[in-house]
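Visitor: Mind looking at a prediction? Sequence and model below.
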Amino acid sequence: MMGSKSPFNSVARRSTVWVAWVVALLLAVLVSLATGEQSRRMLFDEWQRLAPRAVSANSVRVVLIDGESISLVGPWPWSRYYLARLTEDINRHGPKVMAFDALFPEADRAKPELFAKLYPELSEAAASEVTGLPSMDELFGRVIGQAPMVIARAGVSDGIRNPDALAVDATVTGNLPKRIDSWPAAIAAIPELEDAALGHGLVNGQPDPDGVVRAVPLIASVAGKPMPGLALELARLSTDQQDLRVSPQSVRLGDREIPVDARGRMHFRFGSFPNDNIVSAAQVLGGKTGPEFFRNKIVIIGLAAEGTSDIVATPLAAENFGVVVQAQAVDSILGGHWLARPSWAGASEWGLAAALAVLALFAAWGGKGPRTVLAIVLFAVPLASWLAFDRLALMLDAARPLSVGGAALGGVIIGLFADSRRERERLRAALVLEQVEAAKTEGELNAAREIQMSMVPARSDLAAIDPRLDADALLEPARSVGGDLYDLIRLDEDRVGFLIGDVTGKGVPAALFMAMSKALTSFVLHRESAGLSSAIASVNSELLRGGAGALSVTMIIGIIDLGTGKVVLICAGHEDPLTLSAGGKVETRQLEGGPPLGLVDYDYPVEFLSLAPGEMLILVTDGITEAQDPGGALYGRTKLIQQISHCAGNAGRMCEGLRDAVRTFEGGIEATDDLTVMALRYMGPSKP
């Protein structure tokens, strides 16, 4: 009796899959809520590493206070005298704007009055002259006042300067982002330097929770005052802009609409900053930089010596200098290389995750269509995320939809597996019960053997099918009856159909399944007007309905045209056929094939070969190749090929020779599987 075609024919099956799907989906949503931010960061880090930005930074220069500079001047912090010299040497070449990516909250230690105290032997006049000299801070302040200099600040919880006294050089208007970084106070430079500077910028670049810097703050708040970050202040001054218009999603600088996150930070594409745009402070102090290196450029001076604290991790490198990150940020602002996360991104990602989860559920029962759509979407989601990142500078998270949708798919697979396993166990228990009931006598096995042998044609019938075909086959059942089968069927005047198969099972169930398989296949071969592919599809469909996956059968089914020698084949998980040419050459004909019949719905490929007159086609089951000797060694295909070459002659000699060789190899032990062989020798197109 055939079952219903409806994919929802089993309430129990649906409930198992539903429960597994819901549990997996809920767990995935909870995990995504807990780890979504980090997984998103990791995904975009991978995109950064996959295609780092080609940084030209033609308008930005970096001066590093590095190991060479420390060796020349001395340990950091330097006397303001050397910083003044460095500033003068750079300013001499006409930079557009420059900045120190360092804080100067304390006065210089080299004070004239301190020097006078260190040398009490100085005369009163000399000491008075020394103490009357300007301090290094005053000197540095004068140099800063003559240069287009931006001084750094840092927001803190307890600052050393009154935040109300901190000037904001830009005109900042608009509504600040919702979770903007805010501090009640700030660390600022001493007044001699702070008041002389052209601009001021915050350098609070806190990394993400995993310690990686992926963004720089463009706008922050100190004591309620909106203040620009160092990179934005440099970009503002270099473009001669006064106004900064802020919204919860962006900062507008002139005609540039720069997207920011809820903390007021700009995400941007990282790259490798050109070494040609970086110079050591020692080289500058030594006068070894050309006059054009700094002209009309943005210059950032920062620390890079071993042991300094301005070392950060970025998506591209575990260690990088903070000043270089600031330089890349300035270049990104001026060049438009920022990244944006649209306000609709989160909702669309959750929506896509839900769609994938639902699609995974429908794919369980919906056949090829939903499964194909699901596969395409699973491939397209990360591709779309990458293209949006690389081509549109948009940060759209593929990790959340894939993790949630993938977990839902995993739940569906687990549910189907559990249901299938339970069903197989039920069928197995039923079959075992039937076997126990029926196997009380040895006659039951004999009956199964009789069923099997009665379903295959006699050898004499094969030999008489057509004078143009020398055909023979033999089947020797094992004691447990393995379910082998074969058949040879005349279809019309010139065409003969043939098949050989092996049921994956033992005993009466295998024999009965073999009988059903053979009957179905022989029936559709007689009616194969729509083609061999359609015929095998019909057999597979009926076996799936009747067996529900409990048993399956490997099979080769084919048609030989005796007028031409051409053979059409379909292989369903069976041993590859072999041919023996008239000259004695043995060849394995490897077929693409597919899974055994009765397991899954599958589109089996039709394959072709051609037999020359005198050439023989040999088909076997695994009762030959997997036969064992007393030591457990397998007969295998190598011995099979060797034996075929020794059995040249007619089809009967081939079948009997292979059987005898296998029985000799087994050394008298009981066979564990049926042995079946079929030989078809094409005699040529002419009837004698």
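Guide: It's in. Numbers count the residues shown, from 1 in each chain.
Visitor: can we go C-alpha only for contacts and neighbour counts from here?
Guide: Noted.
Visitor: quick one: Asn296 from His93, how far?
Guide: Asn296 sits 8 Å away from His93, going by Cα to Cα, to the nearest Å.
Visitor: Check Glu192 too.
Guide: For Glu192 relative to His93 (Cα to Cα), the value is 24 Å.
Visitor: another one to put next to it:
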Amino acid sequence: MSQATRIILALIRAGRGRALPLVFLALVSLALVQIDRTPLASLRNAQFDRYQRQMPRPRLDEPVIVVGIDSNSLHQYGQWPWPRDLMAQLVTTIQASQPLAIGLDIIFAERDRYSPDILAARMPHLNRESLSRLPKPDELLAEALKGKAPTVLALAGLNNPLPGARLPGKHPAIPALDEKTRAALSRYETALSSLPGLETAASGVGLINSGPDRLHQENERGIVRRVPALAMVGDRPLLSLPLEMVRQALGEDSSPIVEFDRHGMTAIALGSYRLPTQSNGELLLHYGRANSNYYLSAADVLAGNYSPDFFQSRFVIIGFNTTGLQDRIITPLGDSLPGIDIHAQVIESLLSGSALQRPFWMEKLELITLLLGGVFLILAVPALKPRYAIFSFAGLGGLIIGAGYLAFFRGQWLFDGPTLTLLLSPVFTSLLSNTLITADAQRRDNARQLQASREEAARINGELDAARRIQMGLLPDPQRLFGNEPRFSIAALLEPARAVGGDYYDCFMLDPQHLCLVIGDVSGKGVPASLFMAISKTLTGTLTRQGTALAEAVRHLEAELSRANPEYLFVTSFMAVLDVESGWLDYVSAGHDAPLLVRRGCISRLDTAELGGPPLCALGDYPFESARTRLETDDLLCLFTDGITEAGNGTAMFGSQRLEEQLLAASDHDLVELAGQLRDSVRAFESGQPAADDLTLMLLRWHGRPLSER
């Protein structure tokens, strides 16, 4: 591993994996505070635009009519600028329909070029008397502006004085604003206005700027998201053109009410209509889908193609709607529209009370959300598995993004959920990296432990296999020892439930006439039982070979086993000595199942009830006594452990009755074959269930004295 990799891993895992995420959280919080200086501002604006595209403002009616000086109008009436008398005719035609107000999105800053004195100066050869009788176009337009419907002229705020720039002579009566509110408003040093005579004739003037920072990031790629509702021109507050139109329609006495707090302007109200604003007096427009229904051609209006009441009770805006003259904008909805459309959108928004809201505390709320989300991730992710950590981050991001959509849907609040989720990504990534690194380290450690355990298990299994071979090697092979014996036949088998077990059997000649048979079952399983079994078998063989009586040998055996028995194990055992010449059988039972005796097609048990004792080492120093019986020719004796009778299939045990039935049914078979059949019957009964105990079986058939000796 390289030094750089070690450093990176150390940084990721520092402070239990939480130090680096805390650093990232501090950095992204700083980025959020300074978001307007980062590329994230474009991402935020794109998300706000996405809100509008998915939930545009409904346009249920058409309170605004736009009369556009379009290509058709220029074709019929000539190039722009038109004579003012033609504009007067257009205004007069609209006035006749009694609209609520007429707004002219046109600035008449210079005198009409067809004014008599201008024509006389340009064309000295013209008859002066004839020129004096010509009407003055600017005066005709001024008269038209004085019609019954209020008219509002456009005014463009300027920060760099141009020739002809001047402050407007009219402004709405706005209640006094405190200095903080005035300082927060958008400000223009001067303005480009219409001629004083036209301004005096009009009912009012209104700003048509889309913002003092038209090229600022709020309008990147030509997208207009906000417009001034109220701005300072010089030292006078002025309304925008559409708001001034509504104010004039409501009447001169309808003064705008400006709501503000210590941060600046919060809303503006005209009569019963109210719109929330930003602190600098700008409106965050909630756009509706564009349509061409409310766009009319000025040529059609001049031609009288509309009924006299068509404009009644509507706002009418006159402006440009042709390539080369119009100022086109792009809305957050993706529509490319004439700039005049903004005025219609503002009026509709005011009448419906619909505008986007992003008050000063929204940025603080986003910062708090970012910090709480980061703290949640820092606390939760290290405690979760990687897949649950991913789900938790996805859930948190979905919750934050969903909160933004819900806020916009319920109250047109602009909450920037996607940017917060993006800023939380490095925090989560560092936490997840630490989790994955920790999980990988744990996996490697587990793999090492698993390999070590496998090696240990292999070693133990090898030792157990060796122990099994040793244990099974301690057991005699009756076929090898007594295969040629004419007086009796013996078969035995032992199958441990585990690698090693506690059962044992033994068969050996004490002398040429006496055969010793032993079967035993040590309590417990596994290695302890196998060790005690080896001791028990060895001591049994040693003590019975000393020539003492069988009962005395058993008593000595118990004494020796009890003297060194730290695990307090005990042994059930059945020991017998058969006189192979006469058939007399001396036996002692130490808590063991009584052997089965098959004689002439009948089966019975040896009587161990009266002289039988407890298991060896169970009580200690028990006075075992022996019993005696005599076998008849071809008698079959079956010695077994409880691994046969207590074998189970999950619902029942094999039991003594099944053993007796199997033994009786095949008692005439070869003993080796019979032992195998009994073992197979037990395994078939278990139906694949693991063996619960060792299975041990010893069969003896006494043939009687050879015919030559009878």
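Guide: Received, thanks. Quick caveat: nothing in here was measured; it's all calculated off a predicted structure.
Visitor: Whichever strand or helix holds Ala519 of structure 1 maps to which residues in structure 2?
Guide: Using DSSP states H and E, Ala519 of structure 1 sits within helix 507-526. The counterpart of helix 507-526 of structure 1 in structure 2, using TM-score structural alignment, is absent.
Visitor: Go through that helix and flag the buried ones.
Guide: Within helix 507-526 of structure 1, the residues that count as buried by 16 or more other Cα atoms under 10 Å are 507-518, 520-522, 524-525.
Visitor: before we move on, what about stretch 364-384 of structure 2?
Guide: Glu366, Leu367, Leu370, Leu371, Gly373, Gly374, Val375, Leu377, Ile378, Val381, Pro382.
Visitor: Spit out the contact partners of the aligned residue in structure 1 for Asn293 of structure 2.
Guide: In structure 1, the residue paired with Asn293 of structure 2 is Asp276, using TM-score structural alignment. Going by Cα atoms under 8 Å, 6 or more residues apart in numbering, Asp276 of structure 1 touches no other residue.
Visitor: Next, work out how far apart the closest residue in space to Arg142 of structure 1 that isn't next to it in sequence and Leu232 of structure 1 are.
Guide: Among residues not flanking Arg142 of structure 1 along the chain, Ala196 sits closest, at 7.2 Å (Cα to Cα, 6 or more residues apart in numbering). According to Cα to Cα, Ala196 of structure 1 and Leu232 of structure 1 sit 19 Å apart.
Visitor: Tell me which of these two has more neighbours.
Guide: In terms of neighbours (other Cα atoms under 10 Å), Leu232 is the more surrounded of Ala196 of structure 1 and Leu232; the figures are 26 against 21.
Visitor: Let me know whether that one touches Asp331 as I believe.
Guide: No: with contact defined as Cα atoms under 8 Å, Leu232 of structure 1 does not count as touching Asp331 (10.3 Å).
Visitor: before we move on, the earlier item: which ones among the buried residues of stretch 364-384 of structure 2 lie within strands?
Guide: The members of these all map outside strands under DSSP state E.
Visitor: Tabulate these (CSV), appending distance to Leu167 of structure 2.
Guide: Formatted as CSV, the buried residues of stretch 364-384 of structure 2 follow (distance: Cα to Cα, whole Å):
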residue, distance to Leu167 of structure 2
Glu366, 41
Leu367, 42
Leu370, 46
Leu371, 48
Gly373, 51
Gly374, 52
Val375, 54
Leu377, 57
Ile378, 58
Val381, 62
Pro382, 65
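Visitor: give the contact list for the equivalent of the residue nearest to Arg142 of structure 1 over in structure 2.
Guide: Taking TM-score structural alignment, Ala196 of structure 1 has Ala201 as its aligned residue in structure 2. By Cα under 8 Å, 6+ apart, the contact set of Ala201 of structure 2 is Ala142, Glu143, Leu145, Lys146.
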